[in-house]
Structure formats: structure tokens, C-alpha cells
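Participant: turn this into a structure:
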Amino acid sequence: MDESILNHLFLPHHLPDSADEDFLIKGKHENEYKLLECLNEYFNSVTSAHVPFTPPVFRIFHDTIKRWAVLQNPQNLSVQDIQTTLEKLSTGTLLPLYFHAQNAAILIEIDETNQPIVSAWEVLLPNSTITSSITRHYSCFPVTTYRLCDRGQLNSKVHCEILADFMSNTIEYSKAQKASREVDEIRDVPESHYVCQWWIQHFQELTDNHATEICLPFKKKHRDQIRSHRELAPFRRSGLWMTIKVVVQTI
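Facilitator: Okay, the predicted model is just below:
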């Protein structure tokens, strides 16, 4: 596991060709959540060391990681867990979620008026974008955020079922032409628009929160880490790790 974590954090020269050779992302990325567990263990060790001064942002991030790690584990995920977590979110707390099956992430924050602020973004770029150009590619943040007037929509069982389904089932892959017919390109990342567009737009009485948000703009670079085009599941850097970096800088 340690070697796999180092692969995703630092992208050394000798990376595996196939995702199935990597502990974190083999299968259906069933071990990817362990990145969050490692972060949580680190924060626990710092806390137990009785550091004289802990910045408030450190406590916010630690609390966010603990909450996130529980729901990101696909082996324990349930609609009830999602609903309970959303109901317990208090003023100033955050809940990120990464959906490998949709190539997307969301961030939910409860503001000082107890109203949810939500955002969503595409995590990884398509293989063709990453490998077909020497140009550096960046994703720009912060993305547009939206305010929900009715928190009940967020906590509803129907909405929690949607999030659970996003976590487990890919809705759409990009298409490829093979033998004169169109097929799913399962070697590429899934389409993200069901989260980035539909999920946002399905809420009622949604307002743009751009005028009130205060966050310095920043960029995240997408590095070319795809080592093979012949593998059924080529190695790609963890989308969860990319999401963690974005959330850390957003907080």
C-alpha cells in the first residue's frame, strides 16, 4: 500500500502500466479511500502530540477528513449513512465527496445562516487531452457555488439515494468508433456532466453564490501519468488525491 500511495502522491518515473497493478485503484478503486484514512491517522497523531497551537483551519480540515473518510469507503457506504451525515452538518462544516464512477467531485458547506452551499467539478481530464498535446493543462478554482434555500432537499432520502448511486454506478462513458459502431470507451474517464450539471440543476430555488464567496483563485495542473494505451484499465493518478488537494486549498 505504501508504494501505491507514493505513486499517486509523487508520480515517480517507474509507474505501473495497468490500474490492476496498483493497490489503491485496482478493481473498481475499492481501496482508494485509504488515502483519506492515512490523512486522518496523520491528523490524529498530530493532535495526540499536544501541539501547543493548532490553527482553526487545521481543526476544520481534520473534522472534514474524518467525515469524508467514512462516506468515501465503498464497503461501508449506505443511503442511511449519507442522510445521517448530511443532517448532522452544522454551521461552518464541510462535506466533500469524490465520485470515481462519474469522474466528478462535490463540496457541500453549511453557512452561518444554516443554508447549504454546493459546488461540483470535473476531476480528471480525458486521456486524449492529457496525452495528445505538450501543452500544460490546468483546472481553475474556485468553481461556481450555489446556495440552497431549502436544506430539506439536501437531507431528503431521494437525494441521498442519488449520491449513493453516483458513488457506485457509472452513468455514461465517452464514445469510441470500433468496427463501424459506437461503443463505450471504458479505458477513459467517465463523463462528469451528470454531477457537474444535472446534480446542481435538479435542486429547486437555487441561487448563484458567486457574489458573496471569498476565495482566492488557484489552478491545479494535470500531469501526463498515463503509461499505456493497450491496457484495459490504464494507470491514472488517483482522482481522489486530486480532489483532496483542491479541497485543502479551498478551505
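
Participant: alpha carbons only for contacts and neighbour counts from here, please
Facilitator: Noted.

Participant: show me where this structure has its helices.
Facilitator: Secondary structure of the chain (DSSP state H): helices at 2-10, 26-29, 34-48, 56-72, 79-88, 127-131, 152-155, 157-168, 193, 200-201, 239-250.

Participant: wait, what's in contact with the residue nearest to F99 when sequence neighbours are not counted?
Facilitator: Closest residue to F99 apart from its sequence neighbours, by C-alpha to C-alpha, 6 or more residues apart in numbering: M167 at 5.0 Å. Counting by C-alpha atoms under 8 Å, 6 or more residues apart in numbering, M167 makes contact with P74, Y98, F99, H100, A101, Q102.

Participant: before we move on, the earlier item: output the helices of the chain in a markdown table; the columns should cover distance to A120.
Facilitator: Formatted as a markdown table, the helices of the chain follow (distance: least, C-alpha to C-alpha, whole Å):
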| stretch | distance to A120 |
| --- | --- |
| helix 2-10 | 22 |
| helix 26-29 | 21 |
| helix 34-48 | 19 |
| helix 56-72 | 16 |
| helix 79-88 | 17 |
| helix 127-131 | 21 |
| helix 152-155 | 14 |
| helix 157-168 | 12 |
| helix 193 | 10 |
| helix 200-201 | 8 |
| helix 239-250 | 11 |
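
Participant: to compare with the earlier structure, here is another sequence to fold:
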Amino acid sequence: MSVTKTAFTYMVNHVFLPPKLPDGDDWEASHSKALQSNIMACIEKFATYVTFGNRALMQSAASMIRRMIQAQNEHGYIHCDKLEQVLDEIGEKVSGEAVCINVVSQNAGFLISRHQDSVYVESFELSPINSAVMKSPGRLRRYFPGPAMAIELGTFRDREFQKSFAEVLHKLCHQSCPDTCPLVKKAGQLHEETRDTVDPVYVTEFMTAFLGPVAEHVDDITQGIWKNTRDEIMWHKSFMPWRRSPVWLLLRVSLQLLLGHKAASTPQARCLYKSLMLFFTASLLMDGLLHQDLSSDMIEIMRSKIARRKHKLLAAFQREVEEQVISFADKAMTHAARELINRQRPFVANESPDNNLRRLESVNFVSDTVHRLKKLDDFVNSISDRTMSLDRASFCPPAYMSTFSKGSLPDLSGWSTLDTHGYTAFRLAEVEAWVSDHLDNWLSHAMMSEKACSELSHLITTYERIAISIYRTNPEGRSIMVLVLIELWVACDKIATGQIPLLEQYDPCIPAGLFESFLLPFREQMARLNRVEEYLERRRRAADQSLPCIFSSFGDPRSFAVRFYSRSGGNGAVVKRHGCYLSN
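Facilitator: Okay, here's the model as predicted:
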């Protein structure tokens, strides 16, 4: 299909990834739609090159991209009403139909596909973060998809569900969400780095929770894929960097997943997908030769990459590859080679100028090539006369990590959330390990200590202040933080009730369902949480439920403060002395 020169350059840059790339973001909605339309047309043409049994697969793949284009507005974002129509079409079609969706603002993709009596909803991240791309020595190995859910067909066909689902995706596509951008320190403060990619947590986790009541996980059914992806981050005198098109990754992953779901076997799906990519790249080369003014360098780059694709395809699937596809790729490469030869002929035809070699007759090679460097000789001879002088340097690097004593509480004084050395997370892990391993032993020796509760209170306050900033966007970390805090509180409660038995009559007022949403990765942590819940349940059963909450009803005759005062004669004398002092 015919496209503008800028749109074709956009497709070549993102599909072939040549050595020379733009210095900044080159995304335009029209270019992205041109890429989608071009690969859809290529798939329809590719269907005529494969066997009859595989044509239905190619028709489903082309329909998937057609629905993707249909569900977008002119800016490349989700159109709510059109997406609702596409979802209704998926629900009414036969098994195997699908649509891929680009949730632009969340850096995430969706593949919604029909499977027998259910509909699969698979989500995954599109562009990786900048640091992962820059640190990778070669290709970045990634697994697709992320969470996969299966929705019963009757539920999916419900118009209210389709409307609600489309509205949520529409909102996520158009609006950025808080706490998803990486943070960088500028002028001593943390700022969101808008030039990095966002975390797709609101799609991969929030949408999974949103669909949870009406869907079930199908991680053991969905055939995932590993992809060795290549990407670049190019940024020079521009606000936003250039990175490889997330739409191109969405198309490739969706096509490979769809073929994997529908093909008779995994090797057949891989062969079809790689044959399609070879056919598509060869089609781009043919279009460039016929309709675009490609440079010789670009023609050779495209030809070389197509040749490499063909070689890898034949090496892996010698017998399964369609001969027509290989012939088409050979034809494109032959046209490219012929074009390069035609461009080279005018330069070869020009006669080389005569070289005047008479000056070489008078050259004295011995005198012109042998030259003594006296100072260099003196320097080389002086090397053997040098004396070795090795001064031992003292290197004492500062210790940023600390080991806490088993018999005393961790000392967090001097800690700060703005740790310039990056050890805060490891220090928090040390505190959490101490609580897990040594808190019970410390508690057995501190039951009668008058300072133990105040020391625990200081530790709880300091640890919570530091940990909440580090674990802000980490659900597992926040769960571990709350577990550590509640264990420290339990230790404090044991000391307090041991010294003041009256406290045992009052409910601690901690809700029983507080810990139901915890995300604890290890069995040992779950066992610790179980001990905490059992302790709170014992405290709740031992408490007198007729008494008011210990944190309220101040002044009530049955409140803890009044009863404790009544039982403490010494405190009464102190209050009387203060009353006499104030009256005077």
C-alpha cells in the first residue's frame, strides 16, 4: 500500500532498527496507523502464499488488526463506543477471533481472544524501562503475556459488562496514573521522570483485580512465549527520547500469541509467525524499491536483515516453510542487489586517473626509513637503573551496613530516607531479619524493663517513617512492613500487659480482617502472621467486651485511665499535690 515518505521511514526505523536512528521521539498517530494498516494488508496477501489449512489463521490475524484499528480514534487512543462494538463482535463470533488493544497512557497491551465457551484477556508490558534497555549487553529477554484471565462467554456477552469494561480501558488509555513513573533526584528533590516508561501496574494488576469476580486465572492454560527483543533509547537535543514503537511490539506479541492459541502445535505457530515476519519485511523492501527513494545504505541494511531472517527460518524449519514465501523474499533481495549494482555502475565505469610513479625512482628506502632517536634510547636504557618504590596505600572504605546485636533492639538513629549510597532497602531488610530471628529472644529478657515499651515505640515510629517511603509502590514490601510493625506492637503489648494486668481486660481494637489483603511471598512470613492473628484472637477473647474501647471513652468510670488511676494510690497522691500547687 502507498504511504508517505515520512511514514515509510517511520516503519523502516521501527521494524528494521537500522544503525542510524532519529535523535528524538518520532511518534505520530498517522504513522502508527500506517504501520497497522500495512501489516494487515501484508497478512491478507500472505494468506494467499500459505496452505489452505493455514489461511483461516491468517484471516483471524488480519481481523484482529482490523478490530484494533476500528477501536481507535484519530489520535491512536481507545474510542469507548467503538471498543464496545468490537467487544460485542468478539463475543458473537466463532472461536479464534481476537482484538489487540494499546492502552497508551499505561504502556500496556491487551489481547482479547475468543476460546470455545470463554474469552481470554491477556495483558503485558510494552516498552521496557530505560535502564533495562541501556544495561542490556544485547537483546532483552522478555516473557509474554503477563496475567491471563478467562471470562465465561455468557458474562462477556452482557452489555453492561462490555460497557463497563470499555469505559475502564478508555479511561486508563487517556489518563496517566499516579506513582507509575520512575523517580529521579533533581535539585535535591525526587521528581517523576516523564522521559522514562511508566509501570503498567494499573493494567497488569488493577485490571486483573477488576476482572477477578467474573473471571479466573488461566496461567496454566495460556501458552506463553519468550522473546529476545531489541530496543534503543536515542536522545539528543530533544525533550522525549526515541524508542522502538510499542505498537510494533504489541502487533508482534499479539500475532504470535494468537497463532500459538490456534495452531495445531507450537512449532507450526512459530514457523507461521517467523514466515510472516520474513514476508512483511520483504514486502517493505519491495515497496521501498518501487515507491520510495531509499539510500543505498538503507537498501543494504534491509536486504541484510531479510537475508538473516531467511537463514534463521530455514535453519529452524527447513521442511515446514512455504516455498512461495522463500521465493518472495529471494525476489525482494534480488531486486535490492540489482538496484545497488545499477547505482554502482557509473562509478565503476569512470576510468581511474593515471598515477605518476616517477618520484619513487629517487627514493632511498634505507635513509628514509632508518632514523635514530637518541633521547628515546637514553630513556629506554635508564629503565633498568630505576629503583622500585612501593608505598602501601591505606584504603578504609566507610561501612554503610550495620549488624544489629541479638540482645538489643536495632538502633535506627541517624537513618534517613534520602540515602545517597542506596543502602536503605538493605538496612530495612536487616531490621526485618532481626525482628524475625531475635525479637522473641529479646522479649524474654525485657518483660520487666520499664524502658522496653518506649524503646519499642521509638523503633516502630522510625522504621515506619523510613519504610513507607521505600515501599510506596511495592505491595509486597508494604505487607512485610505492616507485618514487622504489628509484631513489634505485639511485643510491646506483651510487656505492657505483663506489667499492667488491667490492660488484658480491654480489647486491643485491631480489626480481624486487617491482614486479609497481605501479599507475603514466603511461608515463614505467613506463619509469623498466623501467630500474630492467634495472639490478637486470644487477647480479644480474654477481654471484657462490656468495657469501652481503650482508645476512647475518656473520663468514663469504666475506661482504662479512670480504673488505673483508682487502683494506683501513688498516682492519686501525685495528682493531689499538683492540685494543691495549682490552687496556690
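
Participant: the residue most central in space within structure 1 and R230 of structure 1: what is the separation?
Facilitator: By C-alpha atoms, centre = their mean, structure 1 has its centre lying nearest to Y98, at 2.6 Å. Noted for Y98 of structure 1: a distance of 27 Å to R230 of structure 1, by C-alpha to C-alpha, to the nearest Å.

Participant: and for L125 of structure 1?
Facilitator: Separation of L125 of structure 1 from R230 of structure 1 (C-alpha to C-alpha) stands at 19 Å.

Participant: swap in N103 of structure 1?
Facilitator: Using C-alpha to C-alpha, one obtains 21 Å as the distance from N103 of structure 1 to R230 of structure 1.

Participant: looking at those two now, which is surrounded by more residues?
Facilitator: Regarding N103 of structure 1 and R230, a neighbour count based on other C-alpha atoms under 10 Å identifies N103 as having more, with 27 against 10.

Participant: what lines up with the more buried one in structure 2?
Facilitator: Aligned counterpart of N103 of structure 1 in structure 2: N107 (TM-score structural alignment).

Participant: likewise R187 of structure 1?
Facilitator: Superposed on structure 2 with TM-score structural alignment, R187 of structure 1 falls opposite R195.

Participant: excluding sequence neighbours, find me the nearest residue to its match.
Facilitator: Using C-alpha to C-alpha, 6+ apart and skipping the chain neighbours, the partner closest in space to R195 of structure 2 is M240 (5.6 Å).

Participant: contacting residues around Y98 of structure 1?
Facilitator: Per C-alpha under 8 Å, 6+ apart, neighbours of Y98 of structure 1: Q72, A104, A105, I106, M167, G239, L240, T243.

Participant: and for L17 of structure 2?
Facilitator: R244.

Participant: over to S296 of structure 2?
Facilitator: S296 of structure 2 is in contact with L340, counting by C-alpha under 8 Å, 6+ apart.

Participant: translate it into the numbering of structure 1.
Facilitator: With TM-score structural alignment as the criterion, S296 of structure 2 matches nothing.

Participant: E125 of structure 2 now?
Facilitator: Using TM-score structural alignment, E125 of structure 2 pairs with E122 in structure 1.

Participant: now its match. Nearest residue, chain neighbours left out?
Facilitator: Spatial nearest neighbour of E122 of structure 1, excluding adjacent residues (C-alpha to C-alpha, 6+ apart): A104 at 4.6 Å.

Participant: next one: L289 of structure 2
Facilitator: In space, and not counting its chain neighbours, L289 of structure 2 is closest to A336: 7.2 Å by C-alpha to C-alpha, 6+ apart.

Participant: the one you found and D330 of structure 2, how far apart?
Facilitator: Distance of A336 of structure 2 to D330 of structure 2, given as C-alpha to C-alpha: 10 Å.

Participant: next: S245 of structure 2.
Facilitator: Going from S245 of structure 2 to D330 of structure 2 by C-alpha to C-alpha gives 27 Å.

Participant: and what of V253 of structure 2?
Facilitator: Counting by C-alpha to C-alpha, the gap from V253 of structure 2 to D330 of structure 2 is 26 Å.

Participant: now do I43 of structure 2
Facilitator: Distance from I43 of structure 2 to D330 of structure 2, by C-alpha to C-alpha: 18 Å.

Participant: which residue of the two possesses the greater neighbour count?
Facilitator: Comparing I43 of structure 2 with D330 by other C-alpha under 10 Å, the one with more neighbours is I43, at 24 against 17.

Participant: in this structure S156 of structure 1 contacts T85, no?
Facilitator: No. S156 of structure 1 sits out of contact with T85 when judged by C-alpha atoms under 8 Å, with a separation of 11.8 Å.

Participant: pull the residues that contact stretch 246-257 of structure 2.
Facilitator: 14-15, 32, 35-36, 61, 65, 100, 102, 107, 109, 111, 126-127, 144, 223-225, 269-270, 273.

Participant: which residue, other than its chain neighbours, is closest to H29 of structure 1?
Facilitator: H100 (7.7 Å).

Participant: hang on, the earlier thing: got a list of what the residue nearest to L289 of structure 2 touches?
Facilitator: A336 of structure 2 touches L285, L289, I299, E300, R303, counting by C-alpha under 8 Å, 6+ apart.
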